[in-house]
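1. Dropping the sequence and predicted coords here.
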Amino acid sequence: MSEYLSKAAAFAQNAAKLSKKVSEGIVENAREFGLEATSSGHYFDTSEEKMRDIKRQLDSRHDREKMDGLKRLIAMISKGRDVSEFFPDVVKNVASQNLEIRKLVYIYLLRYAEQEPDLALLSINTFQRDLADQNQLIRAMALRVMSGIRNHVISPIVLLAIKKCVTDLSAYVRKTAAHAIPKYALVDIITTLLNDKSSFTIGSVIMAFNEVCPDRFDLIHPQYRKLCKMLIDADEWGQIAIIGLLLRYSSQNFGKKKSEAFYSDDENSEKSDDTFDDSFILDPDHELLLHSALPLLQSRNSAVVLAVAKLYYHLAPLEEAYKLGKPLVRLLHSHRENQYVVLANIATMAIQRPSLFEPHLQQFFVRSTDPAFIRNLKLEIMILIATENNITGLLRELQEYVKSPNKEFAAAAIQAIGHCAIGMPEMAESCLNGLMRLLWSKNDAVVAESVVVIKRLLQLRPQDNADMIIQLAKALDQITVPMARASIFWLVGQYSQNLEKVAPDVLRKAVKTFTTEADVTKLQIINLGAKLISLHPTDNTLNLLFQYMLDLARYDLNYDIRDRARFFRGLILIDIKKENVDEKAPSEESPSAGRDRFTIGSIALVLNHSIPGYEPLPDWTTEKPDGSLRDNLDETWGHNRSIKGFGSDTIGNYAPSPTFDKSFSKKRNDNYYDDLNRFYESEEISEDEENTGKIYLYVHFIN
């Protein structure tokens, strides 16, 4: 028994020792990652004691203590805390042999080097040594910090550093050099970097080009075809920059008109239009750009898809532009902010090219969860893409929206019905009948909006509206909304020559309730009386009724009503003349009207207002382009390119993109484009098919 107890005690003692070691290990690992178990707010405690503790850690001789202090500083920076007071203590560690410490020091310096340029100069020698470091991250970060120190004293040194990094073996370092160029406007270095064969670097080079010399298209001529080929392999934001550049380039070198003088010898052709037709023959380089950008419509980045849509909308003929519909609709299954931007661009494109989105009408049907700003844009788009083939289904959908308990939404749906009737006169009768049934709705807002829309529609058919106006007049007892009542009185007065028996009775009933009506209604009642007196100046009853109404208006609280009554009294007493008012039929304008003056995909288009920094597309050229300018002697760039990574200087080699020549569209992988065209031509596609299609398209493109 005693032996058993001794073994149990020994076991318990060993277990306690093991538990203690495990606890110590956990605490040690927590400290190594900059965490402490004593307080969950250790990183963000800004008391003086903690500040002194960080300073002590930065001055420590142990790397683990320094790393802990630096991580706490970086955490404070991420929360917006100003920790520039530690700059001298951090700079002392810039030459540390520990790679992790140097990375943290560089991150800190990137934040505060511009604020403390004099202190940053103390470590300039270290930065220069780091430009020759074996690790590409150290070389790149050293250049970033040097270019971030705004001090004219070291400008020559920074320029030499940039020129050195431009020829670095690492694409990541060359990319960093491209980001440093705009700070010094180095056009000659941009020229050198444009010859870079790495798709990892080219996006940053184009961004620097757009910033420094956006109009130097002479530098782009020999690189044009290479940029088209590299487009598929560039990073997402680089793709956006490249597409924007090539769009501006194309407007100056290909032209947009369908005049065959661009690509033929017929210089006297008089054809001119803003869109392409089926007989338009594209320049091979123009076609190269469109085919190179096509796979990017399947990008997971909505900004890339929108950039390609901008390219196709402005450059592609109609038989190619139809491919924009499905990718843009796919973006609607995203956050509502993204939806709004995409819908605003779709609405702008639908004004000029509604056929692009007609097959996708159902995708714009309003959902119960859609916010108001999404809902209104969807209604606008549905109106723009309405055709004889889909108008019946669209009207059924709008009639369902009218039943919504949301008064604003119901009113917007009624307005949409009116827009459809005005845009398609053959459907006006059907729309009017539906709106007339809404006059007996229990929703005052629906009744009021229906009257206003009916008023606009009846102006389109002045010779055949008496019956409907009579029905409206009968509904006056149930209609209480001032604007609706005012619209009915206006209609009765405007077409009173066709309502000889009804109009005087409407005036009689209106005078009885004149003092209780709203101001906008009173004005229309006075107008109605003046029009009837003009038509029947000898009718004694009408004269007495009109005089009585003017007496009531004479003492009204609203000065506009008093002035209107005084004006008609003087006019009628002096000389009664027949009033013949010819008003133009209403012309409905889309809420997105005016957006088309901005470039697709721009913030100015979304806001429908010009903003600082917005640059419109250059005017399209009217001269025949010289394709020889884009001839590049080095067409083998794609066979030896590699992408540089972060862990080491070379991650791996990518297969070259297919080469292009003047007969691009014929020599291209026909199977790939046949499959791609079938993908766009299909009407429905599931989410699994869409994801599979993205992988399939990308694999076929790079192979």
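-> Structure's in. What do you need?
2. Going by C-alpha atoms from here, please, whenever you check contacts or count neighbours.
-> Noted.
3. Quick check: next helix or strand after whatever helix or strand Val145 lives in?
-> Val145 is located in helix 136-148, with elements delineated by DSSP states H and E. The first helix or strand that comes after helix 136-148 along the chain, using DSSP H and E, is helix 155-166.
4. structure B:
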Amino acid sequence: MSESGYTLIYDPNAASKTSVNEFKTLLEKGKDEAKVEAMKKILISILNGDPMPDLLMHIIRFVMPSKNKELKKLLYHYWEVCPKMDDQGKMRHEMILVCNAIQRDLQHPNEYIRGNTLRYLTKLKEAELLETLVPNVRQCLEHRHAYVRKNAVFALHSIHKVNDHLVPDADELIYKFLYEESDSVCKRNAFVCLGDLNRDASLQYIQDNISIIETLDPLLQLAFIEFIRKDSVQNPVLKSQYTNLVTDIIESSSNVVVYEAANALTVLSNNPQSILLAGSKYVELATKEADNNVKIITLERINDLHKKNPGVLQELSLEILRVLSSQDLDVRKKALDVTLQFVTSRNVEDVVKLLKTELQRTSSANEDKSAEYRQLLINAIHQLAIKFVEVAANVIDLLLESMSDLNTTAAYEVITFVKEVVEKFPDLRKTIITRLISVLPSIKSGKVFRGAFWIIGEYALEESLVQEAWKYIRSSIGEVPIVASEKRAAEGNAPDVEEYSNGSTEHTKKGPVVLPDGTYATESALTAEVKDTSNDEKPPVRKHILDGDFYLAAVLSSTLVKLVLRLHRLKASQSVLNASKAEALLIMVSILRAGESSYVAKKIDEDSADRILSYIKVLNEEDDLELISAGFLDETKDAFTAQIQSAELKKAEEQARDFHENAEQVDGSIVFRQFDKDNAAKSAAVDDVSLASGSALKKEDLSSRLNKILQLTGFSDPIYAEAFVKVHQYDVTLDVLLVNQTTATLRNLSIEFATLGDLKVVDKPATANVGPHGFYKIQTTVKVTSADTGVIFGNIVYDGQHSDESTIVILNDVHVDIMDYIKPATCSESQFRKMWNEFEWENKITIKSQIPTLKEYLDELMKGTNMNCLTPGAVIGEECQFLSANLYSRSSFGEDALANLCIEKQSDGPIIGHVRIRSKGQGLALSLGDRVASISRKNKPASVIKV
């Protein structure tokens, strides 16, 4: 009979072992505390392969009589693992004494000692020892305390499994016990044992309790479900009856039982009614259960159920949205994701109506993370409107109405959504543009203004829409020229204020006001009031321009040019066209003058000034008007259309890839491995055993290890050391080879490692004695907690010729490459911008590279930093001398890394520019910056020219 396998327990220092005689001394003369420590060491030694049979009698004599609770527990662990047979395979005589002690414990007046002893019996596999204990176990079945009875049932079952002759009537005893028992835990244990021993008796017990199955204890109901699930695999004929039974159990009051019954129901039956019942119970659990983890798990179950049974759970979409009442953002996000899978043209209007109500409710709510929740709702409504054209118009109206209540990020999401809808549904353009123009006065953010102006410039295709938009733009800027009107306003207010200030001091000064910096305030209340009022009364776009938002001013100028060109294309009357052109020129010149004046918060930047000047030149051009119109009115729209089509194509490709990975071809051949003589099926199917053992996985080329071997010491050192560094997901394993290069034995040789960075050495290698020119291999593990550049350093220590001497050999440093922990990832543009604004650490690297093209540099950067380019391919031109792109990656530890690349290819010169890296932690930003700098230093390989 093969010996049982046990778990290995780590021994901190295997070199200094305690001898058997020392253990005997500790057990004989030590106190209970010393005996406890000795027993722990003995157990570690036995579990690690040293049986120490000579200690058995000492433990019987000096440990067994003790009444110390911890020592008694360790004693039962010892009985479990100690060698019970002699060299001839016969039971050792000392075990008779052990058996007597166990028998006494089974009759002990303390019920917990009895219960603990019965638990030990479930692990005892020697029939000779168990034979004498059976009568005592039978008596324990009738003990007054439930703790003893529940362990006695398991003990009886275990004894029967070891040898059925020891308890031939075990199933009858348990069956009788089941009917007489009142404790729920005991009944559960008894039914579990009965289900394993006697299937017919278990079925009979279930049959006898069918009428009250809904009111049974949840523990017993769970046992029923587990039995049904196992038995249905062996007896598929009974699946329909089991389905009816589980359908009754699923109406239980216990949430745990409902969840397990729903799981069992999905396994037992593919009937749509059963699937729908299970799905509705999952939804009920997600709604009722307070634990957020349970909500997410049940929602994931619903999602899996929908994938396996498409179309069955569609009517649950509104029920799932009840989970939105939860306060947790992750739960709400999961509920929305799952619901969007179920929406069809039949229920889309109801779902949108409910999401509308939720959005309106959160607009006035002040709960935490309400802004992020609103953004989730907007994204969900966005997806539904794109997918179902019949709800797009209503959705647009709702979102535009609520835009004044949204924060900047959510309002910008609405504008982005409107862009896509206007492009995809030409029939809705006029309605949407009219609605957008009507809500422009409620917009507060410059970013949202920019998006709205772009939409108006591109899609206001009728003269009436152009006139409406122009009217609003003109009113939103206020009186022009801006500088003259601001100067006149300032001069108009100044005399009044000055006159009031120069009047009697009793009106202007009500006592000294001390400012936060310790100085006295000299401004009167009236002056402050005039400033605040004048600031609030300014038109919105004018206010943004005076606050220094000249990017908005440039976009506004572009929109004005587009509207003038649109009027020209629509053959508007010459008087209207000339008036519009003159007004547009006046507004743009006014913005340029205001940007250089003292009335703005900051001066206009060069880029915005150049753009506005170029727009002024465009409006004054008369010759190439058709070419200019095509550039402004057609090409920008075509570029946006191409971007949307590219995104849709990418999404369709991902869905097709997922489908093909999970689908099996109709005409694919069926390969039976058992009948395959020529091993032709090796590529088509992998042996289950090899798959389970891991040998079917991609094997590492052993020669590639040579590239990863690091030399830790020099060849002239007394100890030569080299290490193979293997990186797993969350740890680094060092396989170190030590070679004794001397002619003497190195005693007590140990290697110690320390780390710098977010690394932690998990274990300390054991000490050893290495003979002359001997080899010694050790392995140590280092835990990694973040994607930060880490350094492992250490030394080797061994004893010298005298006992008080020791020699130390310093090891070379091992640098952990962070690229093993960083993987390319994707995120939406809004998520990228949000993280970019939130992350506090930035590392800006100036680039000067000899790589020939911008595209090659981008590819090299993505390869070297494991980052993914988020900028669509259409935006990265081949012929352009400039390149700007956003990159994103995510570490194995959930850390986000963002990068923005801005580079320029000089004519006959290097690539110059910079990369800005942002992350939450400093280490990741600095580490990636070092990689970027090293990539920039790469030169173009020299070409060999034949002379």
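-> Looks like it came in fine. Every value quoted in this text rests on a predicted model; they were computed, and no experiment measured them.
5. now what about the TM-score between them?
-> Laid over one another, the chains give 0.44 as their TM-score (TM-score structural alignment, normalised by the length of structure 1), with 437 aligned residues with a Cα RMSD of 6.7 Å.
6. returning to what we had before: now do the helix holding Val145 of structure 1 and helix 155-166, the angle between them.
-> Here helix 136-148 of structure 1 points in a direction 150 degrees away from that of helix 155-166 (axes from the mean of the first three to the mean of the last three Cα atoms, to 10 degrees).
7. Output the contacting helices and strands for helix 136-148 of structure 1.
-> Judged by 3 or more Cα pairs under 8 Å, 6 or more residues apart in numbering; DSSP states H and E, the packing partners of helix 136-148 of structure 1 are helix 99-112, helix 124-130, helix 155-166, helix 171-180.
8. Go again with 6 Å.
-> Based on contacts counted as 3 or more Cα pairs under 6 Å, 6 or more residues apart in numbering; DSSP states H and E, there is no element that helix 136-148 of structure 1 packs against.
9. okay, the angle between it and helix 171-180?
-> Using the same axes, to 10 degrees: helix 136-148 of structure 1 against helix 171-180 is 10 degrees.
10. List the buried residues in helix 136-148 of structure 1.
-> Neighbour-count burial for helix 136-148 of structure 1, with 16 or more other Cα atoms under 10 Å as criterion, is recorded at 136-148.
11. would you turn those residues into CSV with distance to Ile77 of structure 1?
-> Written out in CSV, the entries for those read as follows (distance: Cα to Cα, whole Å):
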residue, distance to Ile77 of structure 1
Gln136, 25
Leu137, 21
Ile138, 21
Arg139, 23
Ala140, 21
Met141, 18
Ala142, 20
Leu143, 21
Arg144, 18
Val145, 17
Met146, 20
Ser147, 21
Gly148, 17
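12. other SSEs contacting the helix or strand where Lys487 of structure 2 lies?
-> Lys487 of structure 2 is located in helix 482-501, with elements delineated by DSSP H and E. Identification of packing neighbours for helix 482-501 of structure 2 by 3+ Cα pairs under 6 Å, 6+ apart yields no helix or strand.
13. and after it, which helix or strand comes next?
-> Following helix 482-501 of structure 2 in sequence order, the next helix or strand is helix 505-508 (DSSP H and E).
14. what does the next helix or strand after that next one rub up against?
-> Using DSSP H and E, the helix or strand that follows helix 505-508 of structure 2 towards the C-terminus is strand 513-514. Residues outside strand 513-514 of structure 2 that contact it (Cα atoms under 6 Å, 6 or more residues apart in numbering): Tyr520, Ala521.
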